[in-house]
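Q: any chance you can model this:
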Amino acid sequence: MAAETPPFSPVIALLTVAAIWDARLEHELRDLGLSTRKYALLAHVEATPGISFSELARRSQITVQSVHTAARSLAEAGFVVDANAHAGAASDLRVTPEGIRLLRAADARLAALDATFGGGAPTLTSALEGLHERPFEGSAASE
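A: Now for the predicted structure:
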């Protein structure tokens, strides 16, 4: 007797699609010295100069410790600076000119992947765009 095919799950399908495209973006960013997480953090810092580690963690949905580790790596590479880098002071993270150049290179690679994805799945792209504009009410993302 053959196993019954499980019902379609849009959540599982979306997670699968997300994992595939996350891996593709990770591959595109690797030679720039970025991971998808570091790219996202760098983009958040550029969009909100002076952002704190705790706010960066909240927006990225990762721990403050993980943000500190990634930010330290980005700072050592010369892509971000903490204008208040002394004990007891709130952080003041900012992207350096080198970090901005890196972000533009990463943005171009993301745009190419977006074009590939959008060309292959225009209906899904439109649906995702609609979700971005109005997240689900009552979901953890909207809280």
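Q: going forward, measure contacts between C-alpha atoms and count neighbours the same way
A: Fine.
Q: name the nearest residue to Ala43, ignoring sequence neighbours.
A: Among residues not flanking Ala43 along the chain, Leu103 sits closest, at 7.1 Å (C-alpha to C-alpha, 6 or more residues apart in numbering).
Q: next, count neighbours for that neighbour.
A: 21 (other C-alpha atoms under 10 Å).
Q: after the helix or strand hosting it, which helix or strand is next?
A: For Leu103, the host element (DSSP states H and E) is helix 97-120. Sequence-wise, the next helix or strand downstream of helix 97-120 (DSSP H and E) is helix 122-133.
Q: buried residues of that next one, list them for me.
A: By neighbour count on 16 or more other C-alpha atoms under 10 Å, the buried set for helix 122-133 is empty.
Q: distance from the helix or strand encompassing Ala13 to the middle of the chain?
A: Assigned by DSSP H and E, Ala13 falls within helix 10-30. Relative to the centre of its chain, helix 10-30 is centred 12 Å away, using C-alpha atoms, centre = their mean, to the nearest Å.
Q: what's the angle between that helix and helix 122-133?
A: 90 degrees (axes from the mean of the first three to the mean of the last three C-alpha atoms, to 10 degrees).
Q: list the contacts of helix 10-30.
A: 34-36, 106, 109-110, 113 (C-alpha atoms under 8 Å, 6 or more residues apart in numbering).
Q: let's see this one next, to set against the first:
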Amino acid sequence: MSVMMSPTMLLILLGRSLRERIDDSLAGQGLSLRHLSALGHLVRVPGISYSELGRRAGVTAQSMQATVRQLEELGAVERDSPAGRGRTAELRVTPHGHAVLRDFRQRIADVDALLMGALPPDRQREFAPMLMRMADSALAPEPEKPGG
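A: Take a look at the predicted model:
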């Protein structure tokens, strides 16, 4: 007999499992999702500040500085300006950093294929749009309560 589980709990468990799978696949390279998130933001928003990178990743600017320093050590990011208090760091993703991102996208595609393989082909096309609708609903700001 199967017990019906909450969709929210299933998504939490699924998310944790998928994150662990991705993190495990990256560990050998000294990378984590935080590193790849920072790389992705640096590619899309050149000149982004540590503070903004941190906000987008849900960490402090200091923590993001450590993450970027690790990316520099790995050769994925280069600083085009000297570091200094109050200065905006001019960071750019190196060719190696772009290769790391391509590899990461392939890892994500592999996990997507595994996940989608659990669905019949006619349902696979519906899956991502359905998840997007669920995310939009769950992440929408709550309406203000009367008298509050």
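Q: once they're superposed, tell me the TM-score.
A: Scored against TM-score structural alignment, normalised by the length of the first structure, the superposed chains reach a TM-score of 0.80; 134 aligned residues with a C-alpha RMSD of 2.3 Å.
Q: can you report how many residues lie near the counterpart of Leu114 of the second structure in the first structure?
A: When the first structure is aligned by TM-score structural alignment, Leu114 of the second structure is paired with Thr116. Neighbour count of Thr116 of the first structure, defined by other C-alpha under 10 Å: 12.
Q: would you list the contacts of helix 10-30 of the first structure in a markdown table and tack on distance to Glu137 of the first structure and neighbour count?
A: Formatted as a markdown table, these follow (distance: C-alpha to C-alpha, whole Å; neighbours: other C-alpha atoms under 10 Å):
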| residue | distance to Glu137 of the first structure | neighbour count |
| --- | --- | --- |
| Leu34 | 33 | 20 |
| Ser35 | 31 | 19 |
| Thr36 | 27 | 18 |
| Ala106 | 32 | 21 |
| Arg109 | 32 | 15 |
| Leu110 | 28 | 16 |
| Leu113 | 29 | 16 |
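Q: looking at those residues, which is nearest Asp82 of the first structure?
A: Leu34 (19.1 Å; C-alpha to C-alpha).
Q: which SS class is the closest one?
A: Secondary structure state of Leu34 of the first structure, per DSSP: H, G, I helix; E, B strand; the rest coil, is coil.
Q: how about the residue nearest to the spatial centre of the second structure, nearest residue that isn't a chain neighbour?
A: A centroid search over the second structure (C-alpha atoms, centre = their mean) returns Ser37, at 4.5 Å, as the residue closest to the centre. Take Ser37 of the second structure and drop its neighbours on the chain: the residue closest to it by C-alpha to C-alpha, 6+ apart is Ala57, 7.1 Å away.
Q: give me the neighbour count for the aligned partner of the one you found in the first structure.
A: Under the alignment (TM-score structural alignment), Ala57 of the second structure maps onto Ser60 of the first structure. Neighbourhood size, Ser60 of the first structure [other C-alpha under 10 Å]: 15.
Q: you'd agree Ser60 of the first structure is up against Leu41?
A: Yes - Ser60 of the first structure lies in contact with Leu41 (C-alpha atoms under 8 Å); the separation is 7.2 Å.
Q: which residues touch the helix holding Leu103 of the first structure?
A: 25, 28-29, 32, 39, 42-43, 46, 78-80, 124-125.
Q: ok so, going back, give me the element the residue nearest to the centre of the second structure is part of.
A: Ser37 of the second structure belongs to helix 33-44 when assigned by DSSP H and E.
Q: thanks a lot, catch you later.
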